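Enquirer: I'd like to go over a predicted model; first the sequence, then the structure.
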Amino acid sequence: MIIAIDGPAASGKGTIARRLAAHYGLPHLDTGLLYRAVGAGALEKAVDFEDVDTLAALAGALDLSALDPESLRAGPIGEAASRVAAIPEVRAKLLMLQQEFAHQPGGAVLDGRDIGTVIAPDAPVKIFVTATPEARAARRHKELVGRGEDVTPESVLDDIRKRDQRDSSRSSAPLIAAADAEIIDNTALDVAASVAAALAIAERRRPR
């Protein structure tokens, strides 16, 4: 069983994906970490974000087992990830890696922005998680402050809106709900209610 969970930044899709993966005993991949890793590599090596060949080479050299989620969640890396994710050559390098993970024996849970439309369009369970920019910015601000980052609510909201615009308007695999995805708007939902809604969808749509 493949479960594809898509949505914009700070929508809660990662939390839902992890909970569903634990519930069904499936491996989970936060595909955003792949782009964060490429973005982090670009920042570390001072790579120009117009240098497509070098960025694609960084993507091609990624090792899933070496990803460190905590270190990849810093604020500047999120912005860099959004920029490299808009580059078709980077996305092409990461496509096969994600598809192999999705189609491993028994299935998997993947969350990102193009899982149901590009990575695993054949997934029986497709969920698109969203919330208002203001609600998502408030969540992200709380998360960043909790990690000791000095950010303002206004700057986080501005970043969320910029990332939404970039993710939705890019030419390669734009952020969009798959035609057959079920939508969860969790603006007014807590984590437990969001997970319960996703689990209900998965139970209804998973192969028997």
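Expert: Received it, and whenever you're ready, just let me know what you need.

Enquirer: please count neighbours and contacts with C-alpha atoms only from this point.
Expert: OK.

Enquirer: measure the spatially most central residue of the chain to residue 45 for me?
Expert: Ranked by distance to the mean C-alpha position of the chain (C-alpha atoms, centre = their mean), the top residue is residue 112 at 2.8 Å. When distance is defined by C-alpha to C-alpha, to the nearest Å, residue 112 is 25 Å away from residue 45.

Enquirer: do residue 104 as well
Expert: Computed as C-alpha to C-alpha, the residue 104 to residue 45 distance reads 33 Å.

Enquirer: quick one, which of those two is more surrounded?
Expert: Summary of the neighbour comparison: residue 104 and residue 45, criterion other C-alpha atoms under 10 Å, with residue 104 having more neighbours (12 against 9).

Enquirer: what separation do you get for the more buried one and residue 1?
Expert: Computed as C-alpha to C-alpha, the residue 104 to residue 1 distance reads 10 Å.

Enquirer: now the helices for this protein?
Expert: Counting by DSSP state H, the chain has helices at residues 13-24, 32-44, 52-60, 75-84, 88-102, 133-146, 153-169, 191-205.

Enquirer: this is the other structure I want to compare:
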Amino acid sequence: MTIPRVITIDGPAGSGKSTLGANLATQLGYIYFDTGIMYRALTLAVIEAHCDPHDAVAVTQLAEQSLISVHAPTHDDGRQYTIMLNGRDVTWDIRQQSVEKTVSIAAAHPTVRQILRARQRAIGLQGNVVMVGRDIGSIVIPEAPLKIYLDVSIAERAHRRVAELTARGESIDVVQLTESIRVRDERDRHVMQPATDAVHINGDTDTPAQTLAYVLQLVANCPALR
């Protein structure tokens, strides 16, 4: 079987995996595919349909019926991709707070993940793609020649988020933020499945540029990606 030219990056929320994935894809001329946007698009459909995100049967039915597709950017407005939901551009809609608060609930159902994983795999097998998510290297594309697991401590993720919000002139309760990250991690624990052969990277101390440089070296040393 031909090994697809795919690099997978898994890790917890706020670990910087999306930044790493986007920068890596740019450097390599690959497609950047944040698989989480598919779950966000489905969650938007759940909210708009006034569906209970805890209802596995209803959410699964929506997953089966919803046409979700990911494309290269169609507008020069800062987007890294265009995501369509039933023929509608929802690239920015999926960033709403209501989606942010609900996505980990709607995405937790095994039947939902099974449906979307199949769609994600189809995109990945086209090759020349950097895929970012929670279980890409272990479940979606286990044959990927290079798998990364990027981990960052809760304390460091909270610190980065506080710095980001402060820079925007917003205030945040650090204790409350730290707890919300812990709760999110616990909720995501059952879907967070690092591949056994993934290269584990601790992002607590390195800058994004240093992490990118390290991964680029891994790519250079991977025969299947040359």
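Expert: Now that the structure is in, tell me what you want to look at. Remember, it's a predicted structure, so these values are computed and weren't measured experimentally.

Enquirer: alignment lookup: the residue nearest to the centre of the first structure to the second structure.
Expert: If you follow residue 112 of the first structure across to the second structure using TM-score structural alignment, you land on residue 133.

Enquirer: need the contact list for residue 6 of the second structure.
Expert: Contacts were defined as C-alpha atoms under 8 Å, 6 or more residues apart in numbering; by that measure residue 6 of the second structure touches 124-125, 127-131, 144-146.

Enquirer: corresponding residue for it in the first structure?
Expert: Under the alignment (TM-score structural alignment), residue 6 of the second structure maps onto residue 2 of the first structure.

Enquirer: quick revisit: farthest pair within the contacts of residue 6 of the second structure?
Expert: Maximum pairwise distance among these (C-alpha to C-alpha): 13.8 Å, between 125 and 146.

Enquirer: same drill for these two, tell me which one is more crowded.
Expert: With other C-alpha under 10 Å as the criterion, residue 125 of the second structure and residue 146 differ in neighbour count, and residue 146 comes out ahead with 23 against 18.

Enquirer: I'd say that one and residue 8 touch.
Expert: Yes - the criterion here is C-alpha atoms under 8 Å, and residue 146 of the second structure meets it with residue 8 at 6.6 Å.

Enquirer: so what's the residue count around the aligned partner of residue 213 of the second structure in the first structure?
Expert: For residue 213 of the second structure, the aligned position in the first structure is residue 196, judged by TM-score structural alignment. Using other C-alpha under 10 Å, residue 196 of the first structure has 14 neighbouring residues.

Enquirer: can you tell me how far residue 196 of the first structure is from residue 69 of the first structure?
Expert: Here the criterion is C-alpha to C-alpha. By it, residue 196 of the first structure lies 25 Å from residue 69 of the first structure.

Enquirer: same check, this time on residue 22 of the first structure
Expert: From residue 22 of the first structure over to residue 69 of the first structure (counting by C-alpha to C-alpha), the distance is 17 Å.

Enquirer: show me the contact partners of stretch 170-185 of the second structure.
Expert: For stretch 170-185 of the second structure, the external contacting residues (C-alpha under 8 Å, 6+ apart) are 12-13, 104, 154-155, 158, 162, 165.

Enquirer: how about residue 107 of the second structure, what's its match in the first structure?
Expert: Pairing criterion TM-score structural alignment: the partner of residue 107 of the second structure within the first structure is identified as residue 85.

Enquirer: right, and its match touches residue 37 too?
Expert: No - applying C-alpha under 8 Å as the test, residue 85 of the first structure and residue 37 come out as separate, 10.9 Å apart.

Enquirer: identify the contacts common to those two.
Expert: Residues touching both residue 85 of the first structure and residue 37 (C-alpha under 8 Å, 6+ apart): there are none.

Enquirer: who's in contact with the residue lying closest to residue 99 of the first structure once chain neighbours are set aside?
Expert: Taking C-alpha to C-alpha, 6 or more residues apart in numbering as the measure, residue 99 of the first structure lies nearest to residue 119, with 5.6 Å between them; neighbours along the chain are not counted. Neighbouring residues of residue 119 of the first structure by C-alpha under 8 Å, 6+ apart: 95, 98-99, 102.

Enquirer: so can I have TSV of those showing neighbour count and distance to residue 16 of the first structure?
Expert: What follows is these, written out as TSV (neighbours: other C-alpha atoms under 10 Å; distance: C-alpha to C-alpha, whole Å):
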residue	neighbour count	distance to residue 16 of the first structure
95	13	22
98	19	19
99	15	20
102	25	17
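
Enquirer: considering those, which are maintained in the second structure?
Expert: Mapped onto the second structure and checked by both residues aligned by TM-score structural alignment, their matches' C-alpha atoms under 8 Å, those keep the contacts 95, 98-99.
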